[in-house]
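> give me a model of this one.
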Amino acid sequence: MPSLHEFATWEPLLRLLRTGNAGNLAVPGGHVAGQISHYGWSLPLQRRIPRPGQAAQVEDVQDEFDAVQRVQGALADIGADTISFTAEISPTGRSVLHLISPGPAVEPGIGGPHPGSLILVEDSVPEPWRRLPDPVPGAVPAPSVDLASLERTLRERVPGAVGATEAEIAATEARLGVALPDELKVLYRVTRARWEDWGEDHAVAERVFTAVGCELFPLDDLYIADASSRPCPWRFGAREAVVTPPDAAVQGLVGSPGWIAFGDNGGGDRIAVDLTPGPRGHTGQIIMLSHEDNIGAGLLADSLSQLVLEGRGPGRRGRHGDGPPAVARVNIRSLDSVRAAAHAGLEVLSLGVWEGAPFSLAPVTGLPRLRTLTAYPGTLADPMEIAELTVLEFLELGPEDWRVLVDAGAVPRGLSAAAIEVHGSRHPLQVVALANELLTLWDRPPITRTIVEGHLEPGV
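Presented below is the predicted three-dimensional model:
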């Protein structure tokens, strides 16, 4: 198979792009752009709409699949995860392909050819991912804990199950670096939940899952659901905030060294024992971490005993608190001014689509916790006001606003990450050039660009 940087690898895809984008390519400066990874692709191709009542057929998109798989194979050959590209194709068939590799300092873009967040400080993560649980000195196990009833019920429901030995439990504790709570030890002394112990019989496994109230992990697969186990791109993580109201049962964390994941609800949501509960929670309560959320968890049961004996609750979450929100959005459907968002506890300010006059940032100048600012292009009256936001760690702006800061030498040097918000048909190479200017300010590896040239036969 040709390599990623050979024209033959891309030729089938370029033929499809030329056919589907003839009008765009014919104008001066016309180009097509896209992104391909191991897991999917984003391409400017119009797929045929099936007739009413008929499903799309594989053969309708077979040429696209074949062309993309050719590039995916070349990616795999060099151990790369993703590649973005832009291509100019003249009416004569002359083709200039620009391959854009993000490199170690750039997160992949989402759904398009433009770069994702720029990691200006190596290995940095958003503030919520650095947050550890607050101590709750008065937390105790729930009154519902009943070790004898828990063990008796489990043995009745899964008779003859193979339980873990004390040595196996001790080895798990050593691997995790934390002592397992008594209820979890009781559970795994009854069944260690290994697939081979069930004779690889799905019916037996289902009986165990029903008995416990979740899809139980084998003892060897227990893990600490700390913040590192819940990775998130900077662009989204920087918009989150840890909030734990005084009456919360569960702390509003990304993860905790006291969250021991031991199961799944069957839909990708993790079930964990919580050893670092909120102000109104119990040590050893059972929580669920939704795969659709970047942060926080819901309370399922006050104890493992309650989960097994009574069944799990709906995964309720606590209130967000009565004070002003730590995350504020100003746009045509939310808050209508920056002043309305401003308060001492504000951490994240997002300026979205707006039809009125651009905003001044004066109302939030000097706020002690404002660490994230995202501004939709055209929403800032004066980008230079950003220099007064002294604790920013993440900044997302449109290219024009970034240009103002870069040309003035006013890019905040306390940033850990940044992003360029792109709308419309801006050429990806212009955005890459701007991104590399920002990366250079922190002496970070640039986005690389490789030019591949070739010729497509007319009409082929």
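
> only C-alpha atoms for contact and neighbour calcs from this point on.
Noted.

> what's the spacing between the residue lying closest to Glu88 once chain neighbours are set aside and Asp322?
Closest residue in space to Glu88, ignoring its immediate chain neighbours: His31 at 4.7 Å, by C-alpha to C-alpha, 6 or more residues apart in numbering. Here His31 is placed at a distance of 51 Å from Asp322 (C-alpha to C-alpha, to the nearest Å).

> quick check: Ala418 vs Val61, distance?
Distance from Ala418 to Val61, by C-alpha to C-alpha: 37 Å.

> so between these two, which is more surrounded?
Applying other C-alpha atoms under 10 Å to Ala418 and Val61 shows that Ala418 carries more neighbours, namely 26 against 12.

> next secondary structure after the helix or strand where that one lies?
Using DSSP states H and E, Ala418 maps to strand 417-420. Next helix or strand after strand 417-420 toward the C-terminus (DSSP H and E): helix 428-441.

> what does the helix or strand following that following helix contact?
Using DSSP H and E, the next helix or strand after helix 428-441 towards the C-terminus is strand 448-455. Where contact means C-alpha atoms under 8 Å, 6 or more residues apart in numbering, the residues beyond strand 448-455 that reach it are 5-7, 93-103.

> what of stretch 69-76?
Met1, Pro2, Ser3, Leu4, Thr9, Trp10, Ile36, Ser37, His38, Asp81, Thr82, Ile83.

> now the second one, please; I'll put the structures next to each other:
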Amino acid sequence: MPSLHDFATWQPLLRLLHAAHAETLTAPGGHVAGQISTGAWSVPLPFRPPRPGRASQVSDNQEQFDAVGRIVEALEEDGSDRVSFVMEASSAPDDVRLHLIGPGPSAEPGVATAHPGTLLLVDGALPEPVRRLPDPVPGAVPAPSASLALVFGLPRLRTLSTCPGTFADPREIARLTHLEYLELPPAEWRVLLDAGAVPTGLLAAGIEAHRQRDNPLETTDLANEILTLYGRPPITGITVLEGAACTGN
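Alright, predicted model coming up:
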């Protein structure tokens, strides 16, 4: 049976990824990332279209299905339900460095991405309050569309999720003292952490990272800073494997 932490188990998939993303991997900071679970996967590989007049079949992309199937089999053998990975170029020509990221006790897995999902900052907190209806409040009405001024006019706001560049000065978020869930891009989190301005009453948090542009290893480091700030256990289950992307090398 294939082992999840054996480079040979991953080699067929790494060969396909290396061929598809050779230019990306040779660029400074270049990486390729994805997630594989026992029921689905998100791997940045192109699918070959079927021949004209014929429906798509597994055999059209058999190499990819076989390569991912080895990882799924290893997950089942390991008793795990999913694994996230980041592939980078190694110092040796055609070699790659593979980072396998396991789940953390205070971090939900990302959805179809190698980036960490919701960070649980308090015992018993449920993932992503943004997806749950708030408790009924007499006189509550739908809020207008959010903007930096409108947001700060809602001092009892409990959930805030923003895109890059929403705030001229992210440090103003500290004024929202009733926030329970905060989701920000990495750059905005960096500003808050460096300024010591992360709201103290959060129950959960999220990092709005770009699936491929942002490196999940850096996002994981950022997540660990947030978890540590709240006295939560960090994400530590990272295994590093290294070897040739192609068996012929």
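
> TM-score for the pair, please.
Here the TM-score for the pair of chains, by TM-score structural alignment, normalised by the length of structure 2, is 0.89; 246 aligned residues with a C-alpha RMSD of 2.4 Å.

> of the contacts of strand 448-455 of structure 1, which qualify as buried by neighbour count?
Buried positions within the contacts of strand 448-455 of structure 1, assessed by neighbour count (16 or more other C-alpha atoms under 10 Å), are His5, Phe7, Gly93, Ser95, Val96, Leu97, His98, Leu99, Ile100, Ser101, Pro102.

> in contact with the second one, which residues?
The neighbours of Phe7 of structure 1, taking C-alpha under 8 Å, 6+ apart as the test, are Val452, Glu453, Gly454.

> recalculate using a threshold of 10 Å.
Leu14, Ser95, Val96, Leu97, Ile451, Val452, Glu453, Gly454, His455, Leu456 (C-alpha atoms under 10 Å, 6 or more residues apart in numbering).

> next: the first one.
Residues counted as contacts of His5 of structure 1 (C-alpha under 10 Å, 6+ apart) are Val71, Ala74, Leu75, Leu97, His98, Leu99, Thr450, Ile451, Val452, Glu453.

> same deal with the fifth one?
Contact criterion C-alpha under 10 Å, 6+ apart gives Phe7, His31, Thr86, Ala87, Glu88, Ile89, Ser90, Ile451, Val452, Glu453, Gly454, His455 as the residues in contact with Val96 of structure 1.

> and these, which is closest to Asn21 of structure 1?
Nearest to Asn21 of structure 1 out of the contacts of Val96 of structure 1 is His31 (C-alpha to C-alpha; 8.7 Å).

> before we move on, the earlier item: which of the contacts of Val96 of structure 1 are buried?
Neighbour counting by 16+ other C-alpha under 10 Å classes Phe7, His31, Thr86, Ala87, Glu88, Ile89, Ser90, Val452, Gly454, His455 among the contacts of Val96 of structure 1 as buried.

> just the element for whichever residue in structure 2 pairs up with the fifth one, please.
For Glu88 of structure 1, the aligned residue in structure 2 is Glu88 (criterion: TM-score structural alignment). When elements are assigned from DSSP H and E, Glu88 of structure 2 belongs to strand 82-89.

> and that strand, what does it pack onto?
helix 7-20, helix 22-26, strand 31-37, strand 41-42, helix 62-78, strand 95-101, helix 216-229, strand 238-244 (3 or more C-alpha pairs under 10 Å, 6 or more residues apart in numbering; DSSP states H and E).

> check the offset of the longest one from the chain's centre.
Going by C-alpha atoms, centre = their mean, to the nearest Å, the spacing between the C-alpha centre of helix 62-78 of structure 2 and its chain's C-alpha centre is 21 Å.

> thinking again about what came up before, list just the nearest of the contacts of His5 of structure 1 to Val186 of structure 1.
For the contacts of His5 of structure 1, the nearest to Val186 of structure 1 is Leu75 (47.6 Å; C-alpha to C-alpha).

> how many neighbours does the closest one have?
Number of residues near Leu75 of structure 1 (other C-alpha under 10 Å) recorded here: 20.

> surely Asn436 of structure 1 and Leu118 touch.
Yes. Between Asn436 of structure 1 and Leu118 a contact is recorded at 9.2 Å, counting by C-alpha atoms under 10 Å.

> look at these two and report which has more neighbours.
Taking other C-alpha under 10 Å, Asn436 of structure 1 and Leu118 do not tie; Leu118 has more neighbours (27 against 17).

> my read: the more buried one touches Arg444, true?
Yes. With contact defined as C-alpha under 10 Å, Leu118 of structure 1 counts as touching Arg444 (9.2 Å).
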